[in-house]
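In: here is the input, now give the coordinates:
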Amino acid sequence: MKKFALYGVIALPDSFATHLLYIFLANAAWYIGFYISMKKTPAESREGNRDCLLFDFYDDHDVWHMLSACGLFFTFMILLTLDDDIDDRKPRDEIPVF
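Out: The predicted structure follows:
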């Protein structure tokens, strides 16, 4: 894979972004194929289930997904509203950046 990326830099300097996109797509297809081939049967999946933790329906893994989704949402909301106070009040060339 590294040699293929290096080939794109040397041989295709004008369309390297497209070449890099092909590498990412090939990598995604490889992992999707791996995931599908390693998928467990329903019987094996049921053996890994745990007792319900929340509302007599969700186990700890489901609760983890819900809490992480809330955490990601609020992280992005903080980033979205971080500079709201300087949106209309300050000219862009006076905003300090580092």
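
In: could you use CA atoms for every contact and neighbour count after this?
Out: Will do.

In: what's the neighbour count on residue 79?
Out: 10 (other Cα atoms under 10 Å).

In: SS state for it?
Out: Assigned with DSSP: H, G, I helix; E, B strand; the rest coil, residue 79 falls in the helix class.

In: another one to check against the first:
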Amino acid sequence: TYIRPEQSPYTTREQHAFRTLLTHTYTLAIIDGVTDALTQEGAASKDNDDIARWHRHIPRTIARHTGAAVILIDHVTKNTDTRGRFAIGGQTKMAA
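Out: Below is the predicted model:
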């Protein structure tokens, strides 16, 4: 199943599809593009409270309702000298 929401899954436009997704059983779910997914929720990628809230509302909800292991794909900065192993944004992106 491939889903590419254009808005938060809690908006009127996407809510039905998200609820339907949560009624199925999956082994694996991949969210590709954490920063984009955060912005769909109105969350700031550097705000640790926003990031923690998003983790509860999206990845953990998917895992809890579908049984899927949820993999989050995030991106590091392009500068190889300064990026380290961490993603762009708040520390909670890595910790959560």
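
In: now the TM-score, please.
Out: Once superposed, the chains reach a TM-score of 0.25 (TM-score structural alignment, normalised by the length of the second structure), with 31 aligned residues with a Cα RMSD of 2.8 Å.

In: burial measure for residue 75 of the first structure, as a count.
Out: 11.

In: what's the spacing between it and residue 63 of the first structure?
Out: Remark: distance between residue 75 of the first structure and residue 63 of the first structure (Cα to Cα, to the nearest Å) = 18 Å.

In: over to residue 3 of the first structure?
Out: Using Cα to Cα, residue 3 of the first structure is found at 43 Å from residue 63 of the first structure.

In: which of those two has more neighbours?
Out: Under the neighbour definition other Cα under 10 Å, residue 3 of the first structure and residue 63 were set side by side, and residue 63 has more, 13 against 8.

In: you'd agree the more buried one is in a strand?
Out: No: applying three-state DSSP, one finds residue 63 of the first structure to be helix, outside a strand.

In: how close does it sit to residue 70 of the first structure?
Out: From residue 63 of the first structure over to residue 70 of the first structure the distance is 11 Å, taken as Cα to Cα.

In: verify the stated contact: residue 32 of the second structure with residue 72.
Out: Yes: with contact defined as Cα atoms under 8 Å, residue 32 of the second structure and residue 72 form a contacting pair (6.2 Å).
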